[in-house]
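J.: Next comes the sequence, and after it the predicted model I'd like to discuss.
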Amino acid sequence: MSSPSAPAAPTAPTLADRIEDLLPQTQCTKCGYAGCRPYAEAIAAGSATYNQCPPGGQQGIQRLATLLGKPVIPLNPVNGHEGPRRLAVIDEALCIGCTLCIQACPVDAILGAAKQMHTIINSLCTGCDLCVAPCPVDCIAMEDITPGLSGWDAWTQEQADAARHRHDLRAARLQREKQENDARLAAKAAAKLKEISAETPLTPELRAEQQRKQAIITAAIERARLKKEQSKGQEPE
């Protein structure tokens, strides 16, 4: 009887992983990248400097400099300025329920539905302010909630870890919704093609074209199915 196989050894964290662990996970994009992970990868690749994160502030630069074995340098003002942690606040009397802020929030910290009043879940808000610009009625303001405290004095590692988890869950959900929508559209196209075929006498040319389109649709449905299966295995718990 064969002995059970030993569990696979854990993969050692990459430099990008270690850099990401030191970022505040506000996902604010002020660094010039789409989120903390892309910024970490850019630092690891040498295409970005380690002083582009305003939420991390000078303490964040110190952390990264220590990891990278580089000198501590000032925050790049092009990316913004260090300051107190902020909280998004919605003027509920002005909110029209457009959902644009919900779509912009990288950590699902806004609660609401179409044509219904939205509200911020204060404990989840990272202060990224990405919800402000899309609002068509300017009903969102950013308020300082840690006066006198900035960087890692205003934000804990536990909060950063929780924000990263919510960001990852949101990314997985959006990917799953896209795959489901792609599959739904492909199935709808297949049904429509079948309906047209039933109503139209098929010449050899039309039959060949129908078969070509059906093969494309079948392949699209199968790709969507495989992606859905893969995302189930990769989705954070």
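T.: Received it, and whenever you're ready, just let me know what you need. Quick caveat: nothing in here was measured; it's all calculated off a predicted structure.

J.: rest of the way, CA atoms for contacts and neighbours
T.: OK.

J.: what about the longest helix in the chain?
T.: Here the longest helix in the chain is taken by residue count, with DSSP state H as the criterion, and it is helix 157-199.

J.: what helix or strand does Val107 sit in?
T.: Element membership for Val107 (DSSP states H and E) is empty, with no helix or strand holding it.

J.: need the next SSE after the longest helix of the chain, C-terminal direction.
T.: Stepping forward along the backbone from helix 157-199, the first helix or strand reached (DSSP H and E) is helix 204-234.

J.: how far is that next one from where the chain is centred?
T.: Helix 204-234 has its average C-alpha position 27 Å from the chain's average C-alpha position, going by Cα atoms, centre = their mean, to the nearest Å.

J.: Against that first model, consider the following:
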Amino acid sequence: MGLQGEKINRCAPGGEAVMLKMAELLNVEPQPCDGEEQQAAPVRMLAIIDENNCIGCTKCIQACPVDAIIGATRAMHTVMSDLCTGCNLCVDPCPTHCIELRPVNETPDSWKWDLNTIPVRIIPVEQHA
């Protein structure tokens, strides 16, 4: 239990590593991450285009809500991985079925760092003449 008797195994994204660190910091017994406390972190998916089968129809480009697919008519298209949200909206419109979603192994380089969620407060600075 935490300082106020709260469970320390409720951080699903952090999993066991976070629970063990919290137990160490709070000087309490580790608690197993099981049941509703342990939920698998969502797997980030990325659209991949089989370039050998792409006919350049642009249907995937039109379907992509975040403009993560680039290419020209009758030319091969490609997915910009840093913009792809894995929403799956580009897969069904493809007439040659050359788009599939694949899981992305999260590393510090592939992690989507959503900087817009960090609260920022702007402090005005007085200008001295």
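T.: Arrived safely, thanks for sending. As the structure is a computational prediction, the values presented were derived from the model and not from experiment.

J.: ok, back up a step: okay, angle between the longest helix of the first structure and helix 204-234 too, please.
T.: Calculated by axes from the mean of the first three to the mean of the last three Cα atoms, to 10 degrees, helix 157-199 of the first structure forms an angle of 160 degrees with helix 204-234.

J.: list the helices and strands helix 157-199 of the first structure packs on?
T.: Using 3 or more Cα pairs under 8 Å, 6 or more residues apart in numbering; DSSP states H and E as the contact test, the elements touching helix 157-199 of the first structure are helix 204-234.

J.: Run a quick neighbour tally on Glu100 of the second structure.
T.: Using other Cα atoms under 10 Å, Glu100 of the second structure is surrounded by 17 other residues.

J.: Also Met142 of the first structure?
T.: Neighbours of Met142 of the first structure under the rule other Cα under 10 Å: 16.

J.: show me the contacts for it.
T.: Residues in contact with Met142 of the first structure, defined by Cα atoms under 8 Å, 6 or more residues apart in numbering, are Arg86, Leu87, Ala88, Val89, Gly127, Asp129.

J.: same thing but 6 Å
T.: With contact taken as Cα atoms under 6 Å, 6 or more residues apart in numbering, Met142 of the first structure is in contact with Arg86, Leu87, Ala88.

J.: What of Ile70 of the second structure?
T.: Counting by Cα under 6 Å, 6+ apart, Ile70 of the second structure makes contact with His77, Thr78.

J.: What's it aligned with over in the first structure?
T.: Matched across to the first structure, Ile70 of the second structure falls on Leu111, judged by TM-score structural alignment.

J.: again, but for Leu89 of the second structure
T.: In the first structure, the residue equivalent to Leu89 of the second structure is Leu130, according to TM-score structural alignment.

J.: Also Asn52 of the second structure?
T.: Using TM-score structural alignment, the equivalent of Asn52 of the second structure in the first structure is Ala93.

J.: how many neighbours does that match have?
T.: For Ala93 of the first structure, the neighbour count with other Cα under 10 Å is 8.
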